[in-house]
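Trainee: my questions are about this predicted structure, shown below with the sequence.
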Amino acid sequence: MKFGSSIALFVFSAILCFAIDPALSPNFNFAMVGYTLMGACAVGLIAALAINAPRRTRRVTETWSVVDPATGERIVRNESRDSAL
């Protein structure tokens, strides 16, 4: 469940819980369904936050130094990249 769907379902369940008159349907408990859906939305929202949280990254820098046999010139190459842990 993503952020938007969690929030939309939370709003719908709050309407079920707080805005619908219990006398509308005496055999069906709208408040219990609303509270259950709000709990499920809270779990979905926490899961979405945990999954989409920024990860730590590290920068790896490698340096090579080589001497060209033909000219005797020293060649240095630096390479940097980011990698996630």
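Mentor: Yep, that arrived. Remember, predicted model here, so these are calculated numbers, not experimental data.
Trainee: from now on I want contacts and neighbour counts done on CA atoms only, so please keep to that.
Mentor: OK.
Trainee: and Asp21, how close does it get to Ser65?
Mentor: As judged by CA to CA, to the nearest Å, Asp21 and Ser65 stand 78 Å apart.
Trainee: take a look at this one as well, against the first:
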Amino acid sequence: MGAIVGGIILFVLGAIARFALEIDMPGVDSAMLGTILMVAGAVLFLVGLLLMLRSRKTVVDTQNAPGHSVSERRDPPPNV
């Protein structure tokens, strides 16, 4: 969850640097810095999202009885 929030924060900071700030420092272009931060934020967000979805597991219980079977699907608690 931390990578997702970090990605959003980086993206917002990059958008602010890209569209709202003008930095007058030699060798630093605010538009390029903002673009780099936005791309890094988007990548971090996607990585965090993929890691979160990858760690999710589904438990399947199947019980067979004469003449029929019952399957139960459930997600384990988040701390497992």
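Mentor: Here it is on my side, so go on. The model shown is predicted, which means the values in this text are computed figures rather than measured ones.
Trainee: follow-up on the earlier one: what about Asp21 and Ser65 of structure 1, which has more around it?
Mentor: Set Asp21 of structure 1 next to Ser65 and count neighbours by other CA atoms under 10 Å: Asp21 wins out with 13 against 10.
Trainee: which helices and strands does the longest helix along structure 1 pack with?
Mentor: Longest helix in structure 1 by number of residues, with DSSP state H as the criterion: helix 30-51. Where contact means 3 or more CA pairs under 8 Å, 6 or more residues apart in numbering; DSSP states H and E, helix 30-51 of structure 1 is packed against helix 3-14.
Trainee: what stretch of structure 2 does the helix it packs on fall on?
Mentor: Per TM-score structural alignment, the counterpart of helix 3-14 of structure 1 in structure 2 is residues 4-15.
Trainee: check which residues of that stretch are buried.
Mentor: 4, 6-15 (16 or more other CA atoms under 10 Å).
Trainee: can you check stretch 41-59 of structure 1 too?
Mentor: 41, 44-45.
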